[in-house]
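**Student:** here is a sequence with its predicted model. Questions after.
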Amino acid sequence: MSTPRFLTMPPGVRSRQIETAVGTFAALEALPVSGIPERWPALLVPGLTGSKEDFIAVLQTLAQSGRQVIAIDMRGQFESNGPDDRSAYSCAALGNDVDVLAQVIGHGGPVHLVGHSFGGLVTREAVIDGRTRFGSYTLMSSGPAAIVGPRERAGRIMLSELPDLGLEHLWHNRMEPEALSAGVSDEIIAFLRKRLFANSPTGMYAMTEEVLSAPDRCDELTQVDVATLVLYGEHDDGWPPRMQSEMARRLDADCVVVPGAAHSPAVEAPETTAAALIRFWNAAESRPRS
């Protein structure tokens, strides 16, 4: 579970709705203080139990590098509506949404794409399918295939309990105790509860199935001509750091390890994370494009 540290909107950040041919998506948009983006825009996609708010701490800094930066709720997440149809939440279906969003945001031009955790599995679908030409691609705390370790075990428990016991059980028996033990403020706990119960239960179940069964697609990703970055916290408890490092090697990607961070670098080390993204994006914009 990603837990924002604060919810106050920084200057230059606003809530908006993005209308597309495949539906309306809730988003946070950050612009340079001048209001005039001079560089390629960026699209940030959250993880399974996350939302656009997971990126609040980095949005202003990223935008001040001269870009429009947009973080979204995927369909069925928090403030983006989704249907009661499991097939709508496959990685391929969600990846199609990313394609469409990138084309709307970029107006046909390059867009920097970032996928956090499960969002990495979703965004790679859009990169591999080749329908959108991305300016760069960042896998943040994501992996080459299905999640492993303690988060895999938690996901399997969720699958066994969610159909019969529902979101209320998930909140009271897992998410709320975790937040309380971590010393999360009352304001953030109230937000986490609101966010969880706004999610589509069908979407949560289907996306959990996806994160537990995703195949390894690194070989396909290497066939795409896009500058790629693998970024993760040194204490990541999702995909192990060694697995992400090996993925970066396989992809011939840049690799950044964020000191002191775990599974949510944008929350746990926002300045370091934002600086790494800006360096990578600037380099990608200078890279010759075939």
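**Tutor:** Yep, that arrived. Numbering: from 1, shown residues only.
**Student:** switch to C-alpha atoms for all contacts and neighbour counts from now on
**Tutor:** Noted.
**Student:** what's the separation between residue 188 and residue 71?
**Tutor:** 19 Å (Cα to Cα, to the nearest Å).
**Student:** more neighbours, those two?
**Tutor:** residue 71 (25 against 16; other Cα atoms under 10 Å).
**Student:** which SS state does that one fall under?
**Tutor:** What DSSP: H, G, I helix; E, B strand; the rest coil gives for residue 71 is strand.
**Student:** burial count for residue 173?
**Tutor:** Residue 173 has 11 neighbours, counted by other Cα under 10 Å.
**Student:** make that residue 190, sorry
**Tutor:** Neighbour tally, residue 190, other Cα under 10 Å: 11.
**Student:** that one belongs to a helix?
**Tutor:** Yes - according to three-state DSSP, residue 190 belongs to a helix.
**Student:** what ranges do the strands span in the chain?
**Tutor:** 13-20, 23-30, 42-45, 69-72, 112-116, 136-140, 228-233, 254-258 (DSSP state E).
**Student:** for the fifth one, enumerate the helices and strands it packs against.
**Tutor:** Spelled out, that is strand 112-116. Using 3 or more Cα pairs under 8 Å, 6 or more residues apart in numbering; DSSP states H and E, the elements in contact with strand 112-116 are strand 42-45, helix 118-129, strand 136-140.
**Student:** what's in contact with the last one?
**Tutor:** By Cα atoms under 8 Å, 6 or more residues apart in numbering, the list of residues contacting strand 136-140 from outside reads 111-117, 120, 127, 226-232, 265, 281, 284.
**Student:** could you do the first one as well?
**Tutor:** With Cα under 8 Å, 6+ apart as the test, strand 42-45 has contacts from 52, 55, 67-74, 102, 111-116, 119-120, 123.
**Student:** identify the residue nearest residue 159 in space, chain neighbours excluded?
**Tutor:** In space, residue 159 comes closest to residue 205 once its chain neighbours are excluded; the distance is 6.4 Å by Cα to Cα, 6 or more residues apart in numbering.
**Student:** flag every buried residue along stretch 126-142.
**Tutor:** Going by neighbour count (16 or more other Cα atoms under 10 Å), the buried part of stretch 126-142 is 126-129, 132-142.
**Student:** take the one below as the second:
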Amino acid sequence: MAIRERRREGSDNHRDALEALDRAIEDLDWTVPPPGTRAHGFTAPSGMLASISLGDPAHPRAVLLPGATGSKEDFVLLLPLLQDAGYFVQSYDLAGQYQSAAAGPGENGAYDYALFVADLIAFLEAGPTPAHVLGYSFAGIVAELALAERPELFATLTLLGAPPEPGQAFRGVRWIGRLSHVLSAHRIASLIIWGIVTNTNKVRAGRLALVRMRFQYTSRRSLDDIVALMKHVPDVRAVLATAGIPILIAVGDNDLWRHDLHRGLADRIGAEIRVYRTGHSPCETTPHQLAHDMLELYARGATR
């Protein structure tokens, strides 16, 4: 099956306008949610998850799932774009992350795939389904596993910078791939934290303040466990290929994983792929282009 990549889909003028809007984004306080956002707690199998909602609950639903070291605030720029297009948008911090730090498996348990998948399924079941689901980075694996278990809950799936290979996911990461086989999960997590805190990606001051502040709350044990999970990613590609819903792979041209790996996954599962001029975080740096492509995906999901 051929890869369907449409980096310049639609008119060049429209795509250029979206790129211009993204370039014009100024630094901001990432802790301030979009106007009209409602903060609330959700009682999940792992505990209380910090959640937000924006838009009319009667509208079609989109659920955006942040990854490890992240939080719902990663979608501050994306949320209002989807709401303005007529969607009810929700997000929550994963168990162990930021304001959901107290949620987890208990003192002697581990943050495993079953925990994260159960939380997502419970969250989806608590509102209208099927929903449009986005999984960012590690959360892309969680979303894939939830789709494999409960496909009726999904209208579409967006994999945003998600690991493109099963098994030892770090082997394809640009800067740590060769060493990832011999480094412990704890050491890899330490390197990830170091890279974020020292601002190796050169993010702006407002963004840096948020990502540094979150580490004051996020459970270090949860990060170690998530990295260990990413060394053993289940292979659900056959399930994704036959899921019967539109799937979008959205990545930056300087993503953590090589392009050929993302394109290989798209080819294998019959997904669309979009590539943006950015790094691992299109939701932060190219939200207008990402929202445009997600809305096209949603339209395909509504007519399937």
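**Tutor:** Now that the structure is in, tell me what you want to look at. Worth saying up front: this structure is predicted, and the values here are computed from it rather than measured.
**Student:** hang on, the earlier thing: could you single out the nearest of the buried residues of stretch 126-142 of the first structure to residue 236 of the first structure?
**Tutor:** Closest approach between these and residue 236 of the first structure, by Cα to Cα: residue 141, at 7.1 Å.
**Student:** contacting residues for that closest one?
**Tutor:** Here residue 141 of the first structure is in contact with 116-117, 120, 230-233, 236, 238-239, 244, 263-265 (Cα under 8 Å, 6+ apart).
**Student:** distance of the aligned partner of residue 226 of the first structure in the second structure relative to residue 302 of the second structure?
**Tutor:** Residue pairing (TM-score structural alignment): residue 226 of the first structure is matched to residue 245 of the second structure. Distance, residue 245 of the second structure to residue 302 of the second structure, by Cα to Cα: 10 Å.
**Student:** more neighbours: which of these two?
**Tutor:** residue 245 (20 against 15).
**Student:** so the more buried one sits right up against residue 153, yeah?
**Tutor:** No - using Cα atoms under 8 Å, residue 245 of the second structure is not in contact with residue 153; the gap is 10.8 Å.
**Student:** quick check: neighbours shared by these two?
**Tutor:** Counting by Cα under 8 Å, 6+ apart, nothing touches both residue 245 of the second structure and residue 153.
**Student:** could you check how many residues crowd around the closest residue to residue 28 of the first structure other than its chain neighbours?
**Tutor:** In this structure, residue 28 of the first structure finds its nearest non-sequential neighbour in residue 15, 4.6 Å apart by Cα to Cα, 6+ apart. When counting by other Cα under 10 Å, one arrives at 15 neighbours for residue 15 of the first structure.
**Student:** distance of residue 194 of the second structure from residue 222 of the second structure?
**Tutor:** For residue 194 of the second structure, the distance to residue 222 of the second structure - Cα to Cα - is 16 Å.
**Student:** what's the angle from the lengthiest helix in the second structure to strand 247-252?
**Tutor:** With secondary structure taken from DSSP state H, the second structure has its longest helix at helix 287-302. For helix 287-302 of the second structure against strand 247-252, the angle by axes from the mean of the first three to the mean of the last three Cα atoms, to 10 degrees is 170 degrees.
**Student:** what stretch of the first structure does helix 287-302 of the second structure fall on?
**Tutor:** Using TM-score structural alignment, helix 287-302 of the second structure pairs with 270-285 in the first structure.
**Student:** the matching stretch vs the second structure, average offset?
**Tutor:** Superposed on the second structure, stretch 270-285 of the first structure shows a mean distance to its aligned partners of 0.9 Å (mean Cα distance after the TM-score superposition for the first structure).
**Student:** what segments of the stretch 151-290 of the first structure are helices?
**Tutor:** 176-181, 186-198, 201-213, 218-221, 241-251, 265-268, 270-286 (DSSP state H, counting those that start in this stretch).
**Student:** quick one: closest of those to residue 147 of the first structure.
**Tutor:** helix 201-213 (5.8 Å).
**Student:** okay, the closest one sits on what stretch of the second structure?
**Tutor:** Using TM-score structural alignment, the residues of the second structure aligned to helix 201-213 of the first structure are 220-232.
**Student:** and that stretch, how far from the chain's centre?
**Tutor:** 16 Å (Cα atoms, centre = their mean, to the nearest Å).
**Student:** touching it from outside, list them.
**Tutor:** With contact meaning Cα under 8 Å, 6+ apart, stretch 220-232 of the second structure is reached by 68-69, 95-97, 110-113, 138, 166-170, 185-186, 188-189.
**Student:** inside helices: which ones of those residues?
**Tutor:** Per DSSP H, the subset of the contacts of stretch 220-232 of the second structure in helices is 113, 138, 185, 186, 188, 189.
**Student:** neighbours of the last one, how many?
**Tutor:** This means residue 189 of the second structure. Residue 189 of the second structure: 23 surrounding residues under other Cα under 10 Å.
**Student:** pick out the residue nearest the middle of the second structure.
**Tutor:** With distances taken as Cα atoms, centre = their mean, residue 136 lies nearest the centre of the second structure, 1.2 Å away.
**Student:** contacting residues for that one?
**Tutor:** By Cα under 8 Å, 6+ apart, the neighbours of residue 136 of the second structure are 64, 65, 66, 67, 159, 160, 161, 162.
**Student:** ok, now which ones touch the residue at the greatest distance from the centre of the first structure?
**Tutor:** For the first structure, the largest distance from the centre (Cα atoms, centre = their mean) belongs to residue 164, which lies 28.2 Å off. With contact set as Cα under 8 Å, 6+ apart, residue 164 of the first structure has no partners.
**Student:** next one: the one 4 residues further on
**Tutor:** Each residue near residue 168 of the first structure by Cα under 8 Å, 6+ apart is listed here: residue 197.
**Student:** and it, how far from residue 83 of the first structure?
**Tutor:** 20 Å.
**Student:** any idea how far the nearest residue to residue 205 of the second structure once chain neighbours are set aside is from residue 291 of the second structure?
**Tutor:** Excluding the flanking residues, the one nearest residue 205 of the second structure by Cα to Cα, 6+ apart is residue 27, at 7.2 Å. Using Cα to Cα, residue 27 of the second structure is found at 19 Å from residue 291 of the second structure.
**Student:** out of those two, which sits in the busier spot?
**Tutor:** Higher neighbour count among residue 27 of the second structure and residue 291: residue 291, with 21 against 11, using other Cα under 10 Å.
**Student:** residue 161 of the second structure -> the first structure?
**Tutor:** Residue 161 of the second structure maps onto residue 141 in the first structure, by TM-score structural alignment.
**Student:** what's the match for residue 33 of the second structure in the first structure?
**Tutor:** Checking TM-score structural alignment: residue 33 of the second structure goes with residue 9.
**Student:** fine, thanks again, bye for now.
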